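[1] Here is a sequence together with a model predicted from it:
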Amino acid sequence: MSTYMLEGKVALVTGGSRGLGRAIAERLARDGAVVAVAFARHKAAANEVIERIRKDGGRAFTIQTELGRHGDAAALWAAFDAQIGQHSPHEGVDIIVNNAGIGLSSDLASLTEEGFDEVFAVNVRAPFFIVREALKRLRDGGRIINISSGVARLAMPEMIAYGSTKGALDTFTLNLAKELGPRGITANSVHPGIVDTDVNAGWLRGNAEAEAYAASLAALGRVGRPEDIADVAAFLASDDARWVTGRVIDATGGARL
């Protein structure tokens, strides 16, 4: 692949300050895209991502927006519009990566209405309206990449609401592919499995038993790394993936085959 296969493209990555979002933002920038790193709370981490990208010769800027509230998508794009002219000669966006999300470990009996509303607001409603608000900015031939989860294809009652949000995100992807296909815009979902990120650090890192268990779930015999997912996202963002749309890309390492 060309180092600058995304030269001239503009990408937005939500949840870009840490974990998978950070790895995806850095990879897209290495491939030549101008990257808008959207984040909610971790400003220092987001600034560190920008510094790393710029140190490597890339171009990026931050957008701080709290997702999960009415009007969040409009606020995000207003902040994008206010800055994009400083970083790219092209107004608008080519690649949208809906990565931001929150987890919820709760079974049906213990799930609260508040918890249900929050996880659906961040994981489903926010991506839905981020894309809707983007339609007048998203250029023909663009890419929509929704970071879903392997739990969308697995029965995990202890994460019933979270898994349901990812199933909804996959259905959203399917419909986007059909609706936006005439414009040459592709839409795909990515299913990560267990990945060594900050979100999983508390129970995974430094715990040999937990690491061995997580690795045993994957056919490839190890825990996922952020770059494993970032590389899949980079493929989907590239012209190499121009004929792939409406698909779920399993990036679990073959979990529970």
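    Nice, I can see it. Numbers count the residues shown, from 1 in each chain.
[2] CA atoms for contacts and neighbours, from now on please.
    Fine.
[3] number of nearby residues for G16?
    The burial count assigned to G16 is 31, neighbours taken as other Cα atoms under 10 Å.
[4] Could you find the closest non-adjacent residue to S164?
    The shortest distance from S164 to any residue that is not its chain neighbour, by Cα to Cα, 6 or more residues apart in numbering, is 6.8 Å, and that residue is A152.
[5] Distance-wise, check the one you found relative to N123.
    Remark: distance between A152 and N123 (Cα to Cα, to the nearest Å) = 13 Å.
[6] V199 too?
    15 Å.
[7] just to revisit the earlier point, shared neighbours, A152 and N123?
    With contacts taken as Cα atoms under 8 Å, 6 or more residues apart in numbering, A152 and N123 have K166 as neighbours in common.
[8] Mind checking which of those two has more residues around it?
    Neighbour tally, A152 and N123, criterion other Cα under 10 Å: the higher count belongs to N123, 26 against 19.
[9] can you pull the contacts of the more buried one?
    By Cα under 8 Å, 6+ apart, the neighbours of N123 are 68, 100-102, 165-166, 169.
[10] again, only using 7 Å
    Neighbouring residues of N123 by Cα atoms under 7 Å, 6 or more residues apart in numbering: 101-102, 165.
[11] alright, now check it against this:
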Amino acid sequence: MAVNTKIALVTGGSRGLGKNMAIAIAKKGIDVIITYNSKKEEADLVVKEIESLGQKAAALQLNVAESKNFDTFFEGISSTLKNTFKTDKFDFLINNAGIGIHKPFVETTEEEFDQLTNIQFKGPFFLTQKALRIMNDGGGIVNISTGLARFSFPGYAAYGSMKGAMEILTKYQAKELGARKIRANIVAPGAIETDFSGGVVRDNEQMNQQIASVTALGRVGLPDDIGGVVAFLCSEEASWINAQRIEVSGGMML
């Protein structure tokens, strides 16, 4: 008897942590839909890599800052599910897409604040709300936070605050969606070497060394440190993990 393959939707899956998550999820035997904002070529390469692992994959364009377009986006998802995956629902939503703005509290503009709100909180809030219409019962939501919601580094007041809001939202999602057996958890990476926020952790040697010095395991994080944790939360082994904040930081700022 054929086993119904589960499907995960990963926002911002064309590069960085999202790409790593998407590939790690595929390695668990789960089909994957990724979204990209502008990097279609990169997204197509991720799709090919997932297909090379023996899983089905697709990529759709999405700007999570523009919630007015979410209905149209999910029309595209429904069409993709039908045509590529031969089904009408998916199982896991990973709210990964995001940007970072590194600005002191006193210099953060209202425009920057609104941009972060739309991408980091309002976007995932309403994207998840609309996704629930075509999510299977018994599936899961994985939100993404940051170590900066637990400890503070100057320059991340707005960003850290939005992620703090996502952490509270995750608990409410877990409680209110429990009747549908949909789990909600949030993964909080520490500082990771990617092109995020202009590659500040990856490319700034002084910052890299500073972070390593306050991390118990003595180094900065890499994308490979994160993707597998998100993939685990989409597995049967994690079926009793719910409403949890899981920090993946190597023991930063203990």
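    That came through, no problem. Bear in mind the structure is a predicted one, so any value in this text is a computation, not a measurement.
[12] rewinding a little: which of the contacts of N123 of structure 1 line up with contacts in structure 2?
    The subset of the contacts of N123 of structure 1 whose aligned counterparts are also in contact in structure 2, taking both residues aligned by TM-score structural alignment, their matches' Cα atoms under 7 Å, comprises 101, 165.
[13] Show me the strands in structure 1, by range?
    Residue ranges of the strands in structure 1, as given by DSSP state E, are 10-13, 34-39, 59-64, 93-98, 138-147, 186-192, 248-251.
[14] against structure 2, where does the first one fall?
    Read it as strand 10-13 of structure 1. Correspondence between strand 10-13 of structure 1 and structure 2 is established over residues 7-10, with TM-score structural alignment as the criterion.
[15] how about the nearest residue to the aligned residue in structure 2 for A73 of structure 1, chain neighbours excluded?
    Using TM-score structural alignment as the criterion, A73 of structure 1 maps onto F70 of structure 2. Take F70 of structure 2 and drop its neighbours on the chain: the residue closest to it by Cα to Cα, 6+ apart is L127, 6.6 Å away.
[16] what about that neighbour, distance to F74 of structure 2?
    Distance from L127 of structure 2 to F74 of structure 2, counting by Cα to Cα: 9 Å.
[17] Nearest to the spatial middle of structure 1, which residue is it?
    Against the mean C-alpha coordinate of structure 1, by Cα atoms, centre = their mean, the closest residue is N99 at 2.1 Å.
[18] counterpart of that residue in structure 2?
    Applying TM-score structural alignment, one finds that N99 of structure 1 aligns to N96 in structure 2.
[19] Can you report how many residues lie near the residue nearest to its match when sequence neighbours are not counted?
    Nearest non-adjacent residue to N96 of structure 2, counting by Cα to Cα, 6+ apart: T11, 5.3 Å away. For T11 of structure 2, the neighbour count with other Cα under 10 Å is 27.
[20] ok, T11 of structure 2 - contacts?
    Listed by Cα under 7 Å, 6+ apart, the contact partners of T11 of structure 2 are 34-36, 94-97.
[21] same thing with T245 of structure 1?
    Taking Cα under 7 Å, 6+ apart, we find T245 of structure 1 in contact with 177, 186-188.
[22] And the helices in the stretch 151-254 of structure 2, which stretches?
    Residue ranges of the helices in the stretch 151-254 of structure 2, as given by DSSP state H, counting those that start in this stretch, are 157-177, 200-203, 205-213, 224-233.
[23] Dump the ones you listed into JSON lines; add distance to V47 of structure 2 and mean neighbour count as well.
    As requested, the helices of the stretch 151-254 of structure 2 are exported to JSON lines (distance: least, Cα to Cα, whole Å; neighbours: other Cα atoms under 10 Å):
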{"stretch": "helix 157-177", "distance to V47 of structure 2": "28", "mean neighbour count": "19"}
{"stretch": "helix 200-203", "distance to V47 of structure 2": "25", "mean neighbour count": "18"}
{"stretch": "helix 205-213", "distance to V47 of structure 2": "31", "mean neighbour count": "15"}
{"stretch": "helix 224-233", "distance to V47 of structure 2": "16", "mean neighbour count": "20"}
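[24] out of the ones you listed, nearest to K82 of structure 2?
    Nearest of those to K82 of structure 2, taken as Cα to Cα: helix 224-233 at 23.8 Å.
[25] Does anything pack onto the closest one? Which helices or strands?
    Using 3 or more Cα pairs under 7 Å, 6 or more residues apart in numbering; DSSP states H and E as the contact test, the elements touching helix 224-233 of structure 2 are helix 16-26.
[26] which position in structure 2 aligns with V151 of structure 1?
    Residue correspondence to structure 2 (TM-score structural alignment): V151 of structure 1 is matched to L148.
[27] Roughly how far does the closest residue to its match other than its chain neighbours sit from T146 of structure 2?
    With sequence-adjacent residues excluded and distances taken as Cα to Cα, 6+ apart, L148 of structure 2 is closest to G160, at 5.3 Å. Between G160 of structure 2 and T146 of structure 2 the distance is 7 Å, computed by Cα to Cα.
[28] In structure 1, what stretch matches stretch 22-34 of structure 2?
    By TM-score structural alignment, stretch 22-34 of structure 2 lines up with residues 25-37 in structure 1.
[29] Ends of that stretch, what's the gap?
    Chord length of stretch 25-37 of structure 1, first to last residue, is 7 Å (Cα to Cα).
[30] Stretch 188-195 of structure 2 too?
    Distances were taken as Cα to Cα; on that basis the terminal residues of stretch 188-195 of structure 2 are 17 Å apart.
[31] ok, now stretch 215-231 of structure 2?
    Span of stretch 215-231 of structure 2 from end to end, Cα to Cα: 24 Å.
[32] and it, which stretch of structure 1?
    Alignment note (TM-score structural alignment): stretch 215-231 of structure 2 is matched to residues 218-234 of structure 1.
[33] if we can go back for a sec, thought the match of V151 of structure 1 was touching S161?
    No. With the criterion set as Cα atoms under 7 Å, L148 of structure 2 and S161 do not qualify as a contacting pair; they are 8.5 Å apart.
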